[in-house]
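*Asks:* What would the 3D arrangement of this be:
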Amino acid sequence: MMFALAFPQIDPIAIEIGPIAIRWYALAYIAGLILGWRVCLRMTKLSPSKALTTQVFDDFVFWATLGVLLGGRLGYVLFYNPIFFFENPGKIFMVWQGGMSFHGGMLGVVMAIILFAWKRGLPLFALSDLIAFVAPIGLFFGRIANFINGELYGRPTDVAWGVVFPGGGPLPRHPSQLYEAGMEGLILFILLLLLVRSGSLAKPGVISGIFLAGYGLGRLIAEFFREPDAHIGFLVGGLTMGQILSLPMLVCGLGLAVWSLRQQRASAPTSAHER
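*Replies:* The predicted model follows:
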């Protein structure tokens, strides 16, 4: 007989006051943005760019929120269910019915960073490094919210910690949301923290590159345990849509980190005996 853990019956609505209902998923977004903003304010002291003041991040919170929400929703529409939304365009903006894409949200934030840096005349990679450093905080809370909602669960398994999810049938499944919370959230944040403490903020672009590569790698691994979207299934070579979207992140992230390190070495002053 297969052992399984019972799914904790947590109401997806965290707070309900009359007709107003606030879901855990919404709180996860709010917590990620607020905590990320607060950490960025503290990190301005460590940034090599004096242009990145606390006022800059006070102003950027609005841009980041738009990037996450618009990019996340449009990413889901274009990457995961374009035919349905083409036939039902009125449902595109019904975000309360579910459907957000991290890859889309990431692209939205990248665009927000580029436009904000250009508009304010800020160093692009110095700004993106601080945003990338705090991004795993939001990822962690988001994946925990996915678990609470009983969505994006894993494939059937016989491991001792398998969970029977309400919408996943009678078989125990990998709690892949928690795997992602650990890899894309906790572990990636610790890795970036170690890099920051080793002085990597002085090498603009390295933190951004390692974040992209780290997320891409973590998502690639997690997708081997996560159940593919029912309406998409497995794609080329048995890969999932999440893996196909994560491969470019891994490659581009590693490329950015290597490029940034080479730029740093090229700009380093030549020693006396080499002149």
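*Asks:* rest of the way, CA atoms for contacts and neighbours
*Replies:* OK.
*Asks:* Can you give me the buried ones in stretch 205-215?
*Replies:* Gly205, Val206, Ile207, Ser208, Gly209, Ile210, Phe211, Leu212, Ala213, Gly214, Tyr215 (16 or more other CA atoms under 10 Å).
*Asks:* Just the ones in helices from those, please.
*Replies:* Counting by DSSP state H, the buried residues of stretch 205-215 place Val206, Ile207, Ser208, Gly209, Ile210, Phe211, Leu212, Ala213, Gly214, Tyr215 in helices.
*Asks:* which one among these gets closest to Tyr76?
*Replies:* For those, the minimum distance to Tyr76 (CA to CA) is 17.9 Å, reached by Tyr215.
*Asks:* what's the closest of the buried residues of stretch 205-215 to Gln9?
*Replies:* For the buried residues of stretch 205-215, the nearest to Gln9 is Tyr215 (29.3 Å; CA to CA).
*Asks:* mind checking how far that closest one is from His174?
*Replies:* For Tyr215, the distance to His174 equals 20 Å [CA to CA, to the nearest Å].
*Asks:* what does Glu16 give?
*Replies:* According to CA to CA, Glu16 stands 31 Å off from His174.
*Asks:* which one of these two has more residues nearby?
*Replies:* The residue with more neighbours, out of Glu16 and His174, is His174; 23 against 10, by other CA atoms under 10 Å.
*Asks:* contacting residues around Met2?
*Replies:* Asp158, Pro172 (CA atoms under 8 Å, 6 or more residues apart in numbering).
*Asks:* Now do the SS call for it.
*Replies:* Of the three states, Met2 takes coil according to DSSP: H, G, I helix; E, B strand; the rest coil.
*Asks:* can you pull the contacts of Ile148?
*Replies:* By CA under 8 Å, 6+ apart, the neighbours of Ile148 are Pro8, Ile10, Asp11, Pro12, Trp24.
*Asks:* before we go on, could you also do this sequence so I can check it against the first one:
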Amino acid sequence: MNTIINWNVDSEIFWITNSFPVKYYGLFFACGLLLGFYIVKRIYIKEDIPVQDLDNLLVYIVFGTLLGARLGHCFFYEPAYFLKNPIEILLPIKKVGETYKFIGYAGLASHGGTIGVFFAILMYCKKFKVNMLWILDRIAIGVPVTAAFIRFGNFMNSEIYGKPTNGNWGVIFQKDDFIPRHPTQLYEAFSYLLIFTILFIIYKSKIAAKNNGILFGIFLTLLFLARFIIEFFKENQVDFENGMTLNMGQMLSIPFILIGLMIIIWKSSTAHKDFA
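*Replies:* Here you go, the predicted model:
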């Protein structure tokens, strides 16, 4: 049975004036952040925590996500180019004819975004004297939903797609070629939604109620393990990855997986001692 999907959606929804396009990627990114925020907000309300505290945290997280993801892409994947064009790191504009046009943040790395969020939360906790592991546990529940929407945006943009399926199934991203490929953006998106479900079930079961950090450890392990596995089906993003046994995404995922496992072991042993 032929199950090939032809995909050729325009990444730009409309233009604001002649220089600023509104793209599906940005729309899905914003929707993902808002939905993740809503999920964490419901948790705050359930636990009788002032929602104003979360409003302040959101500002830190948004800036940490965007700055970390942008710097992560520039220095993990294209350092040579951006060291020569540093202005494009935070101001992605190019001169077209006599005018400058905003070309959008086409390069955002999830590993960099994760690091950026971590440091943003660290700064927030230091300023407002809050338990960091407690916050990381709650944020970890909402983040996979945001990550899923970002991958839906990648799918709409026909980017970060997979290798050829070598069969009569897959998605043809007609902007680049006419080869049926693995829709790895969707693989990741649905994996992240599954991880959200697992984390939410664990949270509701109160297993992690008196053991701050365990949800964050599970989040790191599951999310980056999924990323590591799916990378085997994904086309390399930059040329220097072609000669590597593991690509950059996989190499960057390994430390997060190990940190997650260490947190789970640490918090599980602590819980066992408390129980004993």
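*Asks:* TM-score for the pair, please.
*Replies:* Once superposed, the chains reach a TM-score of 0.89 (TM-score structural alignment, normalised by the length of structure 1), with 263 aligned residues with a CA RMSD of 2.0 Å.
*Asks:* still on that earlier bit, adding distance to Phe224 of structure 1, write the ones in helices among the buried residues of stretch 205-215 of structure 1 out as TSV.
*Replies:* Output for those, formatted as TSV (distance: CA to CA, whole Å):
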residue	distance to Phe224 of structure 1
Val206	28
Ile207	26
Ser208	25
Gly209	23
Ile210	22
Phe211	20
Leu212	19
Ala213	17
Gly214	16
Tyr215	15
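*Asks:* what lines up against Met132 of structure 2 once you look at structure 1?
*Replies:* Matched by TM-score structural alignment, Met132 of structure 2 corresponds to Leu124 in structure 1.
*Asks:* what are the ranges of the helices in the stretch 51-200 of structure 1?
*Replies:* Taking DSSP state H, counting those that start in this stretch, the helices of the stretch 51-200 of structure 1 run over residues 54-79, 82-87, 102-120, 124-149, 176-180, 188-197.
*Asks:* From Arg23 of structure 1, how far out is the residue nearest the centre of structure 1?
*Replies:* In structure 1, the residue lying closest to the centroid (CA atoms, centre = their mean) is Leu139, at 4.6 Å. According to CA to CA, Leu139 of structure 1 and Arg23 of structure 1 sit 17 Å apart.
*Asks:* cool, and Ile30 of structure 1?
*Replies:* 11 Å.
*Asks:* swap in Leu239 of structure 1?
*Replies:* 32 Å.
*Asks:* Equivalent analysis for Lys91 of structure 1, please.
*Replies:* 19 Å.
*Asks:* And for Glu151 of structure 1?
*Replies:* As judged by CA to CA, Glu151 of structure 1 and Arg23 of structure 1 stand 14 Å apart.
*Asks:* Just list what the strand or helix carrying Met262 of structure 2 packs against, helices and strands only.
*Replies:* Following DSSP states H and E, one finds Met262 of structure 2 within helix 248-275. If you count contacts as 3 or more CA pairs under 8 Å, 6 or more residues apart in numbering; DSSP states H and E, helix 248-275 of structure 2 packs onto helix 110-128, helix 214-230.
*Asks:* from the middle of its chain, how far away would it be?
*Replies:* Distance of helix 248-275 of structure 2 from the chain centroid (CA atoms, centre = their mean, to the nearest Å) equals 19 Å.
*Asks:* tilt between it and helix 110-128?
*Replies:* Angle, helix 248-275 of structure 2 to helix 110-128, by axes from the mean of the first three to the mean of the last three CA atoms, to 10 degrees: 40 degrees.
*Asks:* Name the residues of helix 248-275 of structure 2 that are buried.
*Replies:* Result for helix 248-275 of structure 2 [16+ other CA under 10 Å]: buried residues 248-250, 252-254, 256-258, 260-261, 263-264, 267-268, 271.
*Asks:* quick revisit: of the contacts of Ile148 of structure 1, which is the nearest to Ala181 of structure 1?
*Replies:* Trp24 (15.1 Å).
*Asks:* contacting residues for the closest one?
*Replies:* Counting by CA under 8 Å, 6+ apart, the residues that Trp24 of structure 1 touches are Pro12, Ile13, Ala14, Ala145, Ile148.
*Asks:* which position in structure 2 aligns with the second one?
*Replies:* Under the alignment defined by TM-score structural alignment, Ile13 of structure 1 corresponds to Glu12 in structure 2.
*Asks:* What residue in structure 2 is paired with Tyr76 of structure 1?
*Replies:* Match for Tyr76 of structure 1 (TM-score structural alignment): His73.
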